[in-house]
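Visitor: Sequence isn't available, so here's the structure alone:
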């Protein structure tokens, strides 16, 4: 049972849990947009060999959606750490979910599979453009675009791998 001393931290806790919920919903929306967009662009590209250049937009969208998804992941982790380390001790026994939640062995598989949805789609699009370019179905401007897409995909990978596990200020 909460006491008046605990009401302030409990209100903060409610607001932070609402923020985690909001960010989790946005992550789900970003992942849905990524899957739907990748499928739509791939369908357009496969419908006619002259549409293969539509795949050039996929690495750009993947970069933007992936960066936003990962930003939400870092924020959720940061909020959870604040709840566990700062709010939890102020309200003993009431806010210990963050420290007592069960850790499952497969949780990283889900995170990696979700994270992989962004760069894998970009890399697949770039490979498809290379194959189509080798067959002469891609104009020269698209090869330049492909190069930019490859660099964007590489930069996304480097940035995300550099920041894995680093706390945000």
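Guide: That came in fine, so what should we check first? Owing to the predicted nature of the structure, the values given are computational and were not obtained by experimental measurement.

Visitor: alpha carbons only for contacts and neighbour counts from here, please
Guide: Noted.

Visitor: can you pull out the helices in the chain?
Guide: Counting by DSSP state H, the segments of the chain that form helices are 4-47, 57-82, 88-90, 97-100, 107-134, 140-163.

Visitor: Could you list the buried residues of the second one?
Guide: Spelled out, that is helix 57-82. For helix 57-82, the buried set under the neighbour-count rule, 16 or more other C-alpha atoms under 10 Å, comprises 57-63, 65-67, 69-81.

Visitor: Comparison target below:
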């Protein structure tokens, strides 16, 4: 093995630390995904066990937005770390670090339709939209004996949930945008 020299030891140690941070962020994304699935399942199970609890579904778009925002925060953090490794750190190592360049040159998703069929759409905005659709009749058209302030309050929460769901859709759209528009490189000979 060739001697890498003292000048490369610092950047290589930094690379190892950044890769560890990327791994941590990926683990946190997986934990957030599991928490979202568990939360959605628990809220749906509780709310649908009795028709009088349907309005509990109004909680789901808000919790979904919070978890989706954290998931996307880690995604964009990973992208920024990869960009830093590729554009700055790699040049300080003799022979350069090729991992990030290799990842770009060899995309993991070979089919274009897979990018828009990403399960994040179902997990985050899909669950929130289903909760809003299921709770809408009980929120707006129910004949319950709700006072006007309560009806206005539930309607306001529903509208805030709709905005949170739209934000989730936007966040997932931006996460998957890189895969939608990535054009595989031309084969080298």
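Guide: Looks like it arrived, so ask away. Bear in mind the structure is a predicted one, so any value in this text is a computation, not a measurement.

Visitor: hey, which of the helices of structure 1 is tucked in deepest?
Guide: helix 57-82 (a mean of 19; mean count of other C-alpha atoms under 10 Å).

Visitor: List the contacts of the closest residue to residue 167 of structure 2 other than its chain neighbours.
Guide: The spatially closest residue to residue 167 of structure 2, leaving aside those adjacent along the chain, is residue 65, at 7.2 Å (C-alpha to C-alpha, 6 or more residues apart in numbering). Taking C-alpha atoms under 8 Å, 6 or more residues apart in numbering, we find residue 65 of structure 2 in contact with 124, 164-165, 167-168.

Visitor: What's the match for residue 65 of structure 2 in structure 1?
Guide: Superposed on structure 1 with TM-score structural alignment, residue 65 of structure 2 falls opposite residue 63.

Visitor: how far away is its match from residue 10 of structure 1?
Guide: Distance, residue 63 of structure 1 to residue 10 of structure 1, by C-alpha to C-alpha, to the nearest Å: 37 Å.

Visitor: for residue 64 of structure 1, same thing?
Guide: For residue 64 of structure 1, the distance to residue 10 of structure 1 - C-alpha to C-alpha - is 35 Å.

Visitor: can I assume residue 43 of structure 2 is in contact with residue 60?
Guide: Yes. Contact criterion C-alpha atoms under 8 Å: residue 43 of structure 2 and residue 60 qualify, at 7.0 Å.

Visitor: Return every residue with contacts to both of the two.
Guide: Joint contacts of residue 43 of structure 2 and residue 60 (C-alpha under 8 Å, 6+ apart) do not exist.

Visitor: Quick test: name the residue nearest the centre of structure 1.
Guide: In structure 1, the residue lying closest to the centroid (C-alpha atoms, centre = their mean) is residue 69, at 2.7 Å.

Visitor: Okay, that residue and residue 42 of structure 1: tell me how far apart.
Guide: In terms of C-alpha to C-alpha, residue 69 of structure 1 sits 22 Å off from residue 42 of structure 1.

Visitor: With residue 13 of structure 1 instead?
Guide: 43 Å.

Visitor: One more: residue 113 of structure 1?
Guide: To residue 42 of structure 1, residue 113 of structure 1 is 20 Å away according to C-alpha to C-alpha.

Visitor: The counterpart of residue 87 of structure 2 in structure 1 - how many residues pack around it?
Guide: Using TM-score structural alignment as the criterion, residue 87 of structure 2 maps onto residue 85 of structure 1. By other C-alpha atoms under 10 Å, the residues close to residue 85 of structure 1 number 14.
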